[in-house]
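K.L.:
no sequence for this one, just the structure:
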């Protein structure tokens, strides 16, 4: 029998179970017991939040599950854990605490035998015992020491292999009949023939025809409504072209949910798992992957306390991971959140400090393996940001794709807006300083500066050595630790901090209002004051002094590659090539900063929008800087990506963004190409008139938080859960959640909330999907990044009309895009995306409720034709939601 009790807390109460049974207790008593006695918990961060004691700790079952079953996912709820372990699902709150004890016993019993993830467990357990992991005594008591030393992690991971460069794809034409046959094989025998999907596949095939005009791809813009079957529709011609041309098609997405869906759908193409791993590769930015050198540093003492425990659990996972992806891969999204902010981001390469072949784990590196696998793959599943970064920074030129599919194409504009922008801020500047100088003062860790990373270059090449020294000296003019406090105290150090102080002063002078305390401030970079103009000159001189040695060093490294000295073996060459790429990225960044500073006191560039900003959160400043965005970011996207491609398909259910085809062409980059794109449009086949309804509630006063919370609570109760609540402001989301969570819990309706629950967004959606009684509140990330078909999502509630935030950037684009018509297009697109969460399958049914009496009738075209739309009171909306065919009677449940 386990010697420890189990504690469960929900919004409706607290229960504790031990060998004598289960009883309800108060929150205060629960905190006292947890402080005095080790207790078994499920997600200590969530339990602590519900008890009002965020630092609560204990024997967290999720940590034990991650140890026993690394790289295996379980929904982090009592129901999800019970399902993962084959236990009976508890049917009430007072049955959960005893089940947690049973779950602990089941996991510990696994350790007493042989199981697939046995290798490495004993070694990890010894390390965790030394770290005083609460589970360690129970775990080590169950594990027998292996007869032979374990092959674990660094010795267990396979090495990648280089291959000859892939030849350029052959020029082929895919017959329409072949596309139709491939689509039929993907959909399966006996599948219902969908004419819209066949037409879509035929249109998509045009993107794979031979290119006829230089610098102009065969571009296809396709708006295909939900239910058309876009994924299989474009995989049919894409897979055929990849096979016949021996080339790779890059399928780019915006959300991780679609990446997971694509990986699932490609099983139809390649049923054999080994072949699928070879043919289909997922690629993400390097900041998503575990860095083995950072992990080694963490395991050898670089991490302390709870962060060190996380490093051990991540090491267990890494030994069994398919690809080392820490963000959206097979690392459970809930694992890093269990350790709050202790270390997970430090295990990836977020600062561009990779030493490439100089790393002892280079041949086993997850990032390098993904790059090489994608060079030989048929389908590469990527994301918009990575595609644009690779193209703009000249990465992997030898394997540059010639064919792209941009799914979720309505996000291409926003992704390009982020990618091709520039920001001279304190946070960005201090990162470049650290990248160049390395650790300063008493700083610890693996971080190394330019001099340490390129010490052999400095000793071999005198001019290169001088460039490194000059760069390090110049970097000391950038902000350093404590810069925000110095600026707030009126005592900036160095020319860049002085510039940021002037930015802060002018921003507060022009943008501060009584009602914006604690939120970001911004103002146009126009008519600068004397302080800002005077600070610009020294700041520009400091940046000029920095960029010169960076450019010189890059040229010296290129010369070294050409000369090929005796000491430069293959690993050294790879390391120098990586250094050149990193130097190019930093040099481009500093050059963009110089261009931005030149704008101060000078004429405006009509291609750009420039502004000053002070970023704040909950009353605390966290960054200050100057910002520059393209007025039309589709232009650099077209130049960097589309013009180098031979064919591209841009597709989405809302591609026209609430406007017409001219809008789609303008936002996709097509307007900057020599020949016009092909267009395709197919409405959704779903019967929205019979399966959905839109209700606009007219009697919930805007700005009345109590009334808003009451409306959400009543609608969720009427629907019996299964509600996705969407907000445009985090403050209102938190306010509503605080008012209704306990009330709903008493009715057996769990409520989750983004920005409230200490759980990552992906896991929140997994929990929501798993339990039809649960509801989920969120902001933009949930408006079009959620795919929850079936009964678990039957009601979508929006707090009001999703008008765009009146920022400097929005004002400039609004002026250029037609004024109020531009706003209307944005709102229609947001409404269409939100409504699109509701009906995901032909048999789905549900309601969309907008709590906005001022909803203009002209915006109702955002909803699919035929969808019933009516303006009603809240009482009427509640009555109609209660009458939905999918609504089930309320009963007490305990899965939160």
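P.N.:
Here it is on my side, so go on. Computed from a predicted model, the values in this text were never measured in an experiment.

K.L.:
make it CA atoms for all contacts and neighbour counts henceforth
P.N.:
OK.

K.L.:
and residue 871, helix, strand or coil?
P.N.:
Here residue 871 is recorded as strand under DSSP: H, G, I helix; E, B strand; the rest coil.

K.L.:
give me the nearest residue to it, chain neighbours excluded.
P.N.:
In space, and not counting its chain neighbours, residue 871 is closest to residue 696: 4.6 Å by CA to CA, 6 or more residues apart in numbering.

K.L.:
doesn't the one you found lie inside a helix?
P.N.:
No. If the criterion is three-state DSSP, then residue 696 is strand and not within a helix.

K.L.:
what sits against it?
P.N.:
Taking CA atoms under 8 Å, 6 or more residues apart in numbering as the criterion, residue 696 is in contact with 849, 850, 851, 852, 853, 855, 869, 870, 871, 872.

K.L.:
in CSV, list the residues you listed along with distance to residue 401 and neighbour count.
P.N.:
What follows is the contacts of residue 696, written out as CSV (distance: CA to CA, whole Å; neighbours: other CA atoms under 10 Å):
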residue, distance to residue 401, neighbour count
849, 43, 28
850, 43, 22
851, 46, 25
852, 46, 21
853, 49, 18
855, 44, 17
869, 45, 16
870, 48, 13
871, 50, 18
872, 52, 17
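
K.L.:
what residues of the helix or strand where residue 558 lies count as buried?
P.N.:
Assigned by DSSP states H and E, residue 558 belongs to helix 530-563. Buried residues in helix 530-563, counted by 16 or more other CA atoms under 10 Å: 532-536, 538-540, 542-547, 549-554, 556-557, 560-561.

K.L.:
likewise stretch 711-730?
P.N.:
Within stretch 711-730, the residues scored as buried using 16+ other CA under 10 Å are 711-728.

K.L.:
among the residues you listed, which are located in strands?
P.N.:
Mapping those onto strands (DSSP state E) picks out 723, 724, 725, 726.

K.L.:
ok so, going back, how close does the residue nearest to residue 871 get to residue 721?
P.N.:
Distance of residue 696 to residue 721, given as CA to CA, to the nearest Å: 20 Å.

K.L.:
now residue 703
P.N.:
Separation of residue 703 from residue 721 (CA to CA): 25 Å.

K.L.:
likewise for residue 86?
P.N.:
Relative to residue 721, residue 86 is positioned 26 Å away (CA to CA).

K.L.:
and residue 161, how many residues sit next to it?
P.N.:
Around residue 161 there are 11 other residues, counting by other CA atoms under 10 Å.

K.L.:
just residue 275 next, same as before
P.N.:
12.

K.L.:
thinking again about what came up before, now the ones in strands among the buried residues of stretch 711-730 as TSV including distance to residue 226?
P.N.:
Below are those laid out as TSV (distance: CA to CA, whole Å):
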residue	distance to residue 226
723	20
724	18
725	20
726	20
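
K.L.:
list just the nearest of those to residue 355.
P.N.:
Closest approach between these and residue 355, by CA to CA: residue 726, at 43.3 Å.

K.L.:
from residue 824, how far off is that closest one?
P.N.:
For residue 726, the distance to residue 824 (CA to CA) stands at 19 Å.

K.L.:
take the one below as the second:
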């Protein structure tokens, strides 16, 4: 059946027809049988002035609409187009409700027609898109978008988007469409009849067998095994000059880099002489190839894997998608490479299959995410959640279907041969190169089961993060909501709760005495919940009444460090008594159910796969609950003198919103004994490893001193003297000299003056989220209408990658960031011309881990500031500085709004840690004039 779709876009004076806002432009495009069959567009005389913001956004002014028809005059043509059609728009409810409001005002009857929202449909079908704004989707699909925010252009692009989406829907395999059917009924878009007709038109799905793997009523993308090339074992043909020639052939703009050549030689030497190596490679050295070329060669030569570990997902993907394919082209032999992440990144197909059997779920996010995943299975080879852009509700659903050790059936699972996690593990154990992340690397270190293949050599990129990651992985934390989620999933009061299902299954199989095992469950379950509720409320009360506000976060966050001496005081007695009772209740709750689960062993041959999986899931949850109780006991008994313990609470948050933490004070001995002492050669690299051109700080912190590692500093090939400038204003007050409001007002006006010269294109780095929010607000009030596009972390929604991409889309944008924006973002070229560092990035001295490390240093005769705080801040500062110049063609200025850099004895250490570049120290207005001359 041929359907007619009419794609509508309105430009309006505001968001609500009911409040007097009016349409100023109509764009309508009709689509039939995959073709555009009709168009209609017109300006509309709104009868009210067009606000400056709308004029700025759309380019439509009062003069352009003064002679245009009224909406009443345009309505008949529009209604004629819409008759018998689907109403389609990008964010359909805005345009549809606006039209209804205008029609009502003009005396027309309400519309009633099927709707399609291309935002919803894009989120469903274009899972790899970076964002779902119309401009971003047009860029993603290569659609020409001439005049964004004008109705005719927006409607045209939305029509092309719709045709692409409908075509993709039609190409899905029959089995996938059948699985989708129950879930599309619950979406906002009227897709039910469309999907039903496609199903009826499809022939039998066997024609798709080459592309898809059909199993247990799901269609999965078939993984094609690539033929291995013949191995050329002439490793001596690996010469630097040969490789450079090949790199020139396969890389645009490749330049021979002396530092990269040196890095290849150093890594090769370290691997062949069984030494550890610490190597700082400045921005632009090309360190990925600098360690991959000798590393892969060594792995092939010794016939054992090289593990490469990174901190960020972005770098892992870059290594796998950009560097490994390039390496395969230039090396004189073939090799295999696998990316392996922690198992909760991967979808558990057994759990997902089980959730699809519930068609009665009313939650929109859950139904939508199920539909997304059904389609994703036809596209993904890895089953890795990082490939998806899940909404917050989707992330909650992911927690119920992700792979985890406690609920894995292993070889007893029908999905085992297709399991994404186990496939990646098997591939990793057969690979020459295993790419992973620091989190999994150090989880493997303390895990009983071997997650990574056995290895003797490793490269740790982004190595300045290792101390923090190891501290996290050998630490512990818990909160009330972690317990609550586990208990809710076990709940017997819910109709579909696990305990009710367990009762039904026990009754069905006639398991002896099952009611005896479950007799006290309901009462014990309530006891556990009530005890934990009271316990965490009491802990939060202690935290809020005794803590000082954390300076590193919002004012409402309270942080309280506590010790064994504290918990032995009278104040803590009720807490310890409640924790003891909660632990006992949990034990009483879990033990009989585990005995009942053991009883099912005798019925194994009568159990279906679904039933076996269910029993494993219950046992996994019980284990998780016991593990969490053990963590809570550890955190409230403070058993280890080498750990620091603290709690954090939002004073205005829920009454039990408090989190308990424990971390090792030092990790050097852990790494020395469990990692560096057991590996032949570990290469640690980053753009920021040295402090004042020395590696003693990083070597000491990571436990490397006793191993006498090789050290090297490889300078960046960029010409910082010509490409950059460091500017330090002399007239911006220190934060402790004035109140925060005065400080924010001064930095906001200074930023505004600089932005007028740079035309935006500025990244502003903060050390406090609270100050970022206040500065963003103050800057906004200074602007002339929409003079600059302000994008702020935490104020604007979206991931770091999405905010960065939005920043690059606008010519006059300013990006405000904190924490994660100090590193790992790459904005080359003219998109970024100015970097502003508001304050030197010192960790607050009362931050619990920092305070504990400082106390330990002091007790050992060290100087906490010069031996710990300063080196840490310098490495962080260098990371921030590195955001500006990302290629040999970049040029820009770095402002530091912190006079400590020029007025304190230690301030020069920051400047000494940077590449040589011109430094200007003047009042803001003089620096702005100098910047204008320099940029011109």
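P.N.:
Cool, the structure landed. If you're wondering where the values come from, they're calculated on a predicted model, not measured in any experiment.

K.L.:
so which of the ones in strands among the buried residues of stretch 711-730 of structure 1 comes closest to residue 495 of structure 1?
P.N.:
The nearest member of these to residue 495 of structure 1, counting by CA to CA, is residue 726 at 43.7 Å.

K.L.:
what sits against the aligned partner of that closest one in structure 2?
P.N.:
Matched by TM-score structural alignment, residue 726 of structure 1 corresponds to residue 765 in structure 2. Residues near residue 765 of structure 2 by CA under 8 Å, 6+ apart: 816, 817, 818, 821, 822, 835, 836, 837, 838, 880.

K.L.:
count the residues that sit near the corresponding residue of structure 1 for residue 461 of structure 2.
P.N.:
Matched to structure 1 by TM-score structural alignment, residue 461 of structure 2 sits across from residue 407. Using other CA under 10 Å, the number of residues around residue 407 of structure 1 comes to 27.

K.L.:
do the same with residue 204 of structure 2
P.N.:
Neighbours of residue 204 of structure 2 under the rule other CA under 10 Å: 11.

K.L.:
what of residue 625 of structure 1?
P.N.:
Residues within reach of residue 625 of structure 1, counting by other CA under 10 Å, total 25.

K.L.:
what about the nearest residue to residue 521 of structure 2 once chain neighbours are set aside, distance to residue 291 of structure 2?
P.N.:
Nearest residue to residue 521 of structure 2 in three dimensions, chain neighbours excluded: residue 589, at 6.3 Å (CA to CA, 6+ apart). Residue 589 of structure 2 sits 53 Å away from residue 291 of structure 2, going by CA to CA.

K.L.:
remind me, longest helix of structure 2?
P.N.:
Identified as the longest helix of structure 2 according to DSSP state H is helix 609-637.

K.L.:
just checking, next helix/strand downstream of it?
P.N.:
strand 643-650.

K.L.:
packing partners for that following strand?
P.N.:
When contacts are defined as 3 or more CA pairs under 8 Å, 6 or more residues apart in numbering; DSSP states H and E, strand 643-650 of structure 2 packs onto helix 521-546, strand 557-562, strand 658-664, helix 848-859.

K.L.:
output the residue interval of structure 1 matched by the next helix or strand after the last one.
P.N.:
The C-terminal neighbour of helix 848-859 of structure 2 among helices and strands, as given by DSSP H and E, is helix 864. Aligning helix 864 of structure 2 against structure 1 (TM-score structural alignment) gives residues 819.

K.L.:
distance from the chain centre to the matching stretch, please.
P.N.:
32 Å (CA atoms, centre = their mean, to the nearest Å).

K.L.:
list of residues touching it?
P.N.:
By CA under 8 Å, 6+ apart, stretch 819 of structure 1 touches no other residue.

K.L.:
related to what we said a few turns ago, closest to residue 525 of structure 2 among the contacts of residue 765 of structure 2?
P.N.:
Nearest to residue 525 of structure 2 among the contacts of residue 765 of structure 2: residue 818, at 42.3 Å, using CA to CA.

K.L.:
in stretch 89-101 of structure 1, which residues are buried?
P.N.:
Neighbour-count burial for stretch 89-101 of structure 1, counted by 16+ other CA under 10 Å, picks out 89, 90, 93, 94, 95, 96, 97, 98, 99, 100, 101.

K.L.:
other residues contacting it?
P.N.:
If you take CA under 8 Å, 6+ apart as the criterion, stretch 89-101 of structure 1 is touched by 2, 5-8, 10, 15-18, 21-24, 40-42, 61, 78-79, 82-83, 892-895.

K.L.:
before we move on, the earlier item: between the contacts of residue 696 of structure 1, which is nearest residue 125 of structure 1?
P.N.:
Residue 125 of structure 1 lies nearest to residue 849 out of the contacts of residue 696 of structure 1, by CA to CA, at 51.5 Å.

K.L.:
re earlier: out of the contacts of stretch 89-101 of structure 1, which are buried?
P.N.:
Buried among those (16+ other CA under 10 Å): 5-8, 10, 15-18, 22, 24, 40-42, 61, 78-79, 82, 893-895.

K.L.:
from those, which ones fall inside helices?
P.N.:
Short answer: those in helices (DSSP H) are 61, 78, 79, 82.

K.L.:
and those residues, which two are the farthest apart?
P.N.:
The distance between the two most remote of these (CA to CA) is 13.2 Å, for 61 and 79.

K.L.:
where does the closest residue to residue 178 of structure 2 other than its chain neighbours sit: helix, strand or coil?
P.N.:
With sequence-adjacent residues excluded and distances taken as CA to CA, 6+ apart, residue 178 of structure 2 is closest to residue 199, at 7.1 Å. The local conformation at residue 199 of structure 2, judged by three-state DSSP, is helix.

K.L.:
neighbours of residue 199 of structure 2, just the number please.
P.N.:
When neighbours are defined as other CA under 10 Å, residue 199 of structure 2 has 20 of them.

K.L.:
show me the contacts for it.
P.N.:
Listed by CA under 8 Å, 6+ apart, the contact partners of residue 199 of structure 2 are 174, 177, 178.

K.L.:
state the distance from the last one to residue 217 of structure 2.
P.N.:
This means residue 178 of structure 2. Residue 178 of structure 2 is 9 Å from residue 217 of structure 2, by CA to CA.

K.L.:
in terms of neighbours, single out the busier of the two.
P.N.:
Using other CA under 10 Å, the more surrounded residue of residue 178 of structure 2 and residue 217 is residue 178, with 16 against 11.

K.L.:
element containing the more buried one, please.
P.N.:
Counting by DSSP H and E, residue 178 of structure 2 is part of helix 174-184.

K.L.:
and that helix, what does it pack onto?
P.N.:
Packed next to helix 174-184 of structure 2, using 3+ CA pairs under 8 Å, 6+ apart, are helix 192-201, strand 218-221, helix 364-376.
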